[in-house]
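J.: Sequence and predicted structure below; questions after.
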Amino acid sequence: MTLSSTGSALDRWGFAEWVAASKRSNELYDPPVLNGLNDAIVDIDGRKLVNFAGIGFLGWQHEPDVLTSFTAAAADFGLVTGGSRMTAGISQPHRDVESLLCEITGRERALTFASGLLANVGFVNAMSARFSFAGGLGVDNTDMVFVLDRDSHWSMWKAAEKFGIGRNLLTFRHNDTAHLRKVLEKVRGRRVVVGFETVYSADGTIAPIGEILDLCEEFGAVSYADDANGFMVYGNGQRRFAREYEDLRRATFLMMSFSKSVGLEGGAIVGPADAMQAFEMLSGTSMFTAAIQPPTASAIAYVLRRMLHDPAVVDNYLDRVDRLRSELTKTGCTINPTPTYITSIAIGSDEIAAQLRLDFAECGYLVPIFRYPAVKKNNAVIRLLLNARLSQDQLDGFIDTLAALKKKYDF
């Protein structure tokens, strides 16, 4: 097949026209290329920008001891796993992380994945699998039902899209336990999994964890809590949202991401031992993909131990977030009412949101703008993650810039 005929066939998909139109409206753009570290200050095309977009907000990657842990493990275990855990095995750093997760969460067994997204996809695959070895005793859970909060992460929706909406896939209104009760009454007696996030990334809300788990226990449903955003930020002795995170210990399964508070790559699920061992085979994302790089796993274990022994690191960070939220309120911004570390500022118009991203960059700030499809159309928000390494002067400069742009665009 010639290049020209390939291009002609691909034209039917409409990519070129869509890309051109979306670039003209600033809706689609090339991602920025960083010259150096993704840090509190980033270098893009030779310009220094204050960074509110990086999700590794505690800056562990700069700690000398974390880097030492990484490099020592690279020397001992190499940079690759050599294949999936079921074929090539795992390294000792992976086992260290999984043991620590059981210690932290009180669960029986943990399973690590190369990302939190792969953990979510793997969970859905495993819980709905039909499989047996050579015709022997197996599992067949293809008739199970997923009940998801409507604001659940894209990865959960992507994993569950094979199910029939209204039959094997049901939803409940965001954080609405009265609606969840009605949904569960419709599927009483069936094998049901209720999936929800603890801290939602777009609006910063926290789930009514205890109420959801009460309903799961009442209706005999399995619970799956996606704690990608809250892991090691809340719980671990933190006074903020202590009740919710104490309730979380009742969840059947718990997923966590290492890209937020830990600031590294990877994810994991913890839960009952037999189910977690089954997941190693049934998830697919353990069987057919490689694991976290061994030196990264070693660094994750090191950071987790540091965080366990010194919760003041997170406590001090959350104090700074509280002060930032107070300053944002003084400017007249409408921010998310739940005082989590994820701070969303309402914009509304997708068109204004697209322009704001450019204006912030022109003023020296890399600011994440959440618009459709991350949120509903014309419900755009500025989604801030405060980097712990930013100075107060840098925050003050951002507040002044935000106030000026707010006045200009009236959001």
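T.: The structure has been received and is ready for your questions.
J.: going forward, measure contacts and count neighbours with C-alpha atoms only.
T.: Noted.
J.: Show me where the stretch 251-400 of the chain has its strands.
T.: Assigned by DSSP state E, counting those that start in this stretch, the strands in the stretch 251-400 of the chain fall at 253-257, 267-271, 342-348, 365-366, 369-370, 380-385.
J.: buried sites along the first one?
T.: The one in question is strand 253-257. For strand 253-257, a neighbour-count test (16 or more other C-alpha atoms under 10 Å) marks Phe253, Leu254, Met255, Met256, Ser257 as buried.
J.: closest to Gly54 among those residues?
T.: Nearest to Gly54 among these, counting by C-alpha to C-alpha, is Ser257 at 14.5 Å.
J.: Okay, one more to line up with it:
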Amino acid sequence: MPFIQLQNELDERATLGLLRSRRTLSSPQSPHIIVDGKPYLAFCSNDYLGLANHPQLIAALQQGAQQWGVGAGAAHLVNGHFDPHHQLEQQLAVFVGKPAALLFSTGYMANLGAVQALVGKGDTVFADKLNHASLNDAMLLSRAEVTRYRHGDVAQLEKQLAQTRSGRKLVITDAVFSMDGDIAPLRELLALCEQYDAWLYADDAHGFGVVGEQGRGSMAHFGIASERIVYMATLGKAAGVSGAFIAAEQVVIDTLVNHAHSYVYTTATPPALSVALSQSLQLIAQGDGLRMHLKKLIAQLRNGLSDLPWQLMPSDTAIQPLLVGDNQLALKLSESLRGRGIWVAAIRPPTVPQGTARLRITLSAAHSAADVDQLIGALHELAQES
């Protein structure tokens, strides 16, 4: 029976400390949640600005549903492209400083569609080894030749680019790496793309809304702009709602409209979501106070955990990974924190490389200094017990 084989594989994952399961929230997303009927202080959401349950976004979504209904009913290229979609795309393009933008249902679908549309057989993709799984899947789907470079290793990437003589060249990278929290050297990557006639595809899922002036993202953080940059950001993290977008030159967007399968062959997102996201974009632009508070929390956490036996990885972003190493120990620490009413996810292979299991601590502007102190105290207690 094939089911026996499946169960054996699941049992093996459990033995290795790699089995995953879901937990059910019975409260809105916030630092203080209820999971399986129990209250927790959570440090595992990507709701970096605390907008997921913001009253202005709730009101905007309600108004959008009242005016536009709850479903798009068709793909964008049939009759599912509404005024709110179009207006939001224009607003997003202006916000990140690109000529045009295109909405996608998720960041995963944006990456799959864009990479597959821009490169194919005879072309080459150059990818950071710690890129998100969606980028890895995208480059395989494209059927382009794939060359991976060591994490952040600009020198190795330059050698690879110099050795590639034909076809289109696409460098793809996370802008803020989702499991490490560090920021890609985008300025240096762009310089290489200009030197070797390549595109730079930047996945800013964890930077948009958080880094850069007014939260305009990683391009703004580095002060870079170029026709060569194809910029992707998600709208379900710092923006607090759902979806994703790609911003680029008009010819790139037109190419995606015609060739990105995950855009062409799927139903459009509900237009009410775009109404809420337009409001979210205003809150992001006005959110310097939120970002300043978040920055203070990051400094507080790093100072408070500097003397633990487990080390925080280098990161100035809201993603603060505590490197543990062993899978079972990471799970044990996560479970012990839950026993103290604190929710922090244990991240294990294959999401991260072997031997680098970690607690992925994520901070939000909705956290208080007291919340962070509670986490710091609990981790020091666990360190003394270990």
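T.: Structure's in. What do you need? Quick caveat: nothing in here was measured; it's all calculated off a predicted structure.
J.: thinking again about what came up before, can you redo the strands of the stretch 251-400 of the first structure as a markdown table with distance to Asp359 of the first structure?
T.: Formatted as a markdown table, the strands of the stretch 251-400 of the first structure follow (distance: least, C-alpha to C-alpha, whole Å):
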| stretch | distance to Asp359 of the first structure |
| --- | --- |
| strand 253-257 | 32 |
| strand 267-271 | 34 |
| strand 342-348 | 14 |
| strand 365-366 | 9 |
| strand 369-370 | 12 |
| strand 380-385 | 13 |
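J.: Indicate which one of the ones you listed is closest to Ser201 of the first structure.
T.: strand 342-348 (6.8 Å).
J.: That closest one vs the second structure, average offset?
T.: Superposed on the second structure, strand 342-348 of the first structure shows a mean distance to its aligned partners of 0.7 Å (mean C-alpha distance after the TM-score superposition for the first structure).
J.: in which helix or strand would I find the aligned partner of Leu161 of the second structure in the first structure?
T.: Structural alignment (TM-score structural alignment) places Leu161 of the second structure against Leu184 in the first structure. Assigned by DSSP states H and E, Leu184 of the first structure falls within helix 177-186.
J.: Tell me the spacing between the residue most central in space within the second structure and Tyr108 of the second structure.
T.: The centroid of the second structure falls nearest to Ala205 when counting by C-alpha atoms, centre = their mean (3.3 Å). Computed as C-alpha to C-alpha, to the nearest Å, the Ala205 of the second structure to Tyr108 of the second structure distance reads 10 Å.
J.: in stretch 8-27 of the first structure, what's buried?
T.: Under 16+ other C-alpha under 10 Å, the buried positions of stretch 8-27 of the first structure are Glu27.
J.: Phe70 of the first structure corresponds to which position in the second structure?
T.: Phe70 of the first structure maps onto Leu61 in the second structure, by TM-score structural alignment.
J.: how far is whichever strand or helix holds that match from where the chain is centred?
T.: Using DSSP H and E, Leu61 of the second structure sits within helix 55-68. Distance, stretch centre to chain centre, for helix 55-68 of the second structure: 25 Å (C-alpha atoms, centre = their mean, to the nearest Å).
J.: which parts of that helix are buried?
T.: Result for helix 55-68 of the second structure [16+ other C-alpha under 10 Å]: buried residues Leu57, Ile58, Ala60, Leu61, Gln62, Gly64, Ala65, Trp68.
J.: what helices or strands is it leaning on?
T.: On a contact count with 3 or more C-alpha pairs under 8 Å, 6 or more residues apart in numbering; DSSP states H and E, helix 55-68 of the second structure meets helix 271-285.
J.: Tell me, how many residues neighbour the residue opposite Asp39 of the first structure in the second structure once aligned?
T.: Matched by TM-score structural alignment, Asp39 of the first structure corresponds to Ser30 in the second structure. Ser30 of the second structure has 20 neighbouring residues, counting by other C-alpha atoms under 10 Å.
J.: is it true that Ser30 of the second structure touches Gly50?
T.: Yes - Ser30 of the second structure is in contact with Gly50 according to C-alpha atoms under 8 Å; the separation is 6.8 Å.
J.: which neighbours do these two share?
T.: Listed as contacting both Ser30 of the second structure and Gly50 by C-alpha atoms under 8 Å, 6 or more residues apart in numbering are Ala366.
J.: contacts for the helix holding Leu61 of the second structure?
T.: Contacts of helix 55-68 of the second structure (C-alpha under 8 Å, 6+ apart): Leu51, Pro271, Ala272, Leu273, Val275, Ala276, Leu277, Gln279, Ser280.
J.: from these, which two are the most distant?
T.: Once C-alpha to C-alpha is applied, the contacts of helix 55-68 of the second structure give Leu51 and Pro271 as the farthest pair, at 18.8 Å.
J.: so how far is Gln67 of the second structure from Thr356 of the second structure?
T.: 49 Å.
J.: Over to Ala247 of the second structure?
T.: Applying C-alpha to C-alpha to Ala247 of the second structure and Gln67 of the second structure gives a distance of 27 Å.
J.: now swap in Leu189 of the second structure and tell me
T.: 44 Å.
J.: Surely the residue nearest to the centre of the second structure and Tyr231 touch.
T.: No - in this structure, Ala205 of the second structure is not within contact of Tyr231 by C-alpha under 8 Å, at 9.9 Å.
J.: Could you find the counterpart of Pro337 of the first structure in the second structure?
T.: Pro337 of the first structure maps onto Pro314 in the second structure, by TM-score structural alignment.
J.: How many neighbouring residues does the nearest residue to Thr331 of the first structure once chain neighbours are set aside have?
T.: In space, and not counting its chain neighbours, Thr331 of the first structure is closest to Ala403: 6.0 Å by C-alpha to C-alpha, 6 or more residues apart in numbering. Using other C-alpha under 10 Å, Ala403 of the first structure has 17 neighbouring residues.
J.: Give me the secondary structure label for Ala403 of the first structure.
T.: helix (DSSP: H, G, I helix; E, B strand; the rest coil).
J.: Map it onto the second structure.
T.: So Ala403 of the first structure corresponds to His380, using TM-score structural alignment.
J.: For its match, give its distance to Ser27 of the second structure.
T.: 29 Å.
J.: And Ser178 of the second structure, by the same measure?
T.: 25 Å.
J.: Those two - which one has more neighbours?
T.: Ranked by neighbour count (other C-alpha under 10 Å), Ser178 of the second structure and Ser27 place Ser178 first, with 22 against 12.
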